[in-house]
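Colleague: What follows is a predicted protein model with its sequence.
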Amino acid sequence: MTELDPVVAQFVNAVNAGDREAFEAVLTADATMSDDGNDLDLRKWAASEIFDTEGRMDIQSISDGGRAVVADYTNTRWGSMRTAWRFTVEGEKISRFETGQA
């Protein structure tokens, strides 16, 4: 399996550790995101879908130089689902990510 981009790896590790500080640290101040094609407030989404519901990413495949993944995503709200994630990395931070069902 191709390896994750190091910045994306920090994101995944922060999600899986439930570490809000590490999650925020890997994002640009103006980072954006979309879920199933809908642009949403990143911080509200992260609270609801990751941190308040014990979100976890189990990476199944990696592509695009480690900046795109398919993961089995699990949280206490939705259970487990196959999801696709694509990350835009600027320097050492993520400026945008897009996720949705795969």
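Modeller: Nice, thanks for sending it over. These numbers were taken from a predicted model, which means no experiment stands behind them. Residues are numbered from 1 along each chain as shown.

Colleague: only C-alpha atoms for contact and neighbour calcs from this point on.
Modeller: Fine.

Colleague: Distance from stretch 21-38 to the middle of the chain?
Modeller: Centroid separation for stretch 21-38 versus its chain: 8 Å, with Cα atoms, centre = their mean, to the nearest Å.

Colleague: which other residues reach it?
Modeller: Residues outside stretch 21-38 that contact it (Cα atoms under 8 Å, 6 or more residues apart in numbering) are 7, 10-11, 14-15, 39-42, 92-101.

Colleague: and the residue nearest to residue 69 when sequence neighbours are not counted, how far is that from residue 23?
Modeller: By the measure of Cα to Cα, 6 or more residues apart in numbering, the closest residue to residue 69 outside its immediate chain neighbours is residue 62, 4.5 Å from it. Counting by Cα to Cα, to the nearest Å, the gap from residue 62 to residue 23 is 20 Å.

Colleague: Over to residue 41?
Modeller: 15 Å.

Colleague: Between the two, which is the more surrounded one?
Modeller: residue 23 (19 against 12; other Cα atoms under 10 Å).

Colleague: which SS class is the more buried one?
Modeller: helix (DSSP: H, G, I helix; E, B strand; the rest coil).

Colleague: let's bring in a second model and compare:
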Amino acid sequence: MTIPADRLSHPAVRDLVTAINGHDEQAFFAALAPGATMSDDGSDRDLREWCEREIFATRGHMDVQSEADGGLSLVANYRNDTWEEMRTHWQFTIEDGKVSRFETGQA
């Protein structure tokens, strides 16, 4: 069963997932702390480049299947126009109410 983005427990994570699913690049970057970082499958990536390629240019979308750790850990079916759909894990670090780091990879 999918958890709607507006029902996710943590407000910062909720804002980020809502921005991803709405293809709202401005809201996405507004949900991030200054200097935010990320990794994909254990390798640090350039956040802006990765997000453009994996989310915005390819219409990325998260169907959240479960959450844990107070909403900071998600399992989601993630799809985009490049990779189609895959089961992914997302872990978020929050600073001052914004996402300062996220780590994603295949679950």
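Modeller: Yes, it's here. Because the structure is predicted, anything quoted here is derived from the model rather than measured.

Colleague: State which helix of structure 1 is the longest.
Modeller: The single longest helix within structure 1, with elements called by DSSP state H, is helix 6-17.

Colleague: counterpart of residue 86 of structure 2 in structure 1?
Modeller: When structure 1 is aligned by TM-score structural alignment, the residue opposite residue 86 of structure 2 is residue 81.

Colleague: So which bits of the helix or strand harbouring that match are buried?
Modeller: If you go by DSSP states H and E, residue 81 of structure 1 is part of strand 79-90. If you call a residue buried by 16 or more other Cα atoms under 10 Å, then strand 79-90 of structure 1 has these buried ones: 80, 82, 83, 84, 85, 86, 87, 88, 89.

Colleague: Ok, stretch 68-80 of structure 1 next?
Modeller: 68, 69, 70, 71, 72, 73, 74, 75, 80.

Colleague: Could you do stretch 41-53 of structure 1 as well?
Modeller: For stretch 41-53 of structure 1, by 16+ other Cα under 10 Å, it's 42, 46, 49, 50, 51, 53.

Colleague: So which residue is dead centre in structure 2?
Modeller: residue 17 (5.5 Å; Cα atoms, centre = their mean).

Colleague: looking at it, that residue is touching residue 60, isn't it?
Modeller: No: checked against Cα atoms under 8 Å, the pair residue 17 of structure 2 and residue 60 is beyond contact range at 10.3 Å.

Colleague: thinking again about what came up before, ok, the residue nearest to the centre of structure 2 to residue 74 of structure 2 distance?
Modeller: 10 Å.

Colleague: that older thread, let me have the buried residues of stretch 41-53 of structure 1 in TSV, extended by distance to residue 1 of structure 1 and secondary structure.
Modeller: Listed next are these as TSV, based on distance: Cα to Cα, whole Å; DSSP: H, G, I helix; E, B strand; the rest coil:
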residue	distance to residue 1 of structure 1	secondary structure
42	29	helix
46	27	helix
49	27	helix
50	25	helix
51	28	helix
53	29	coil
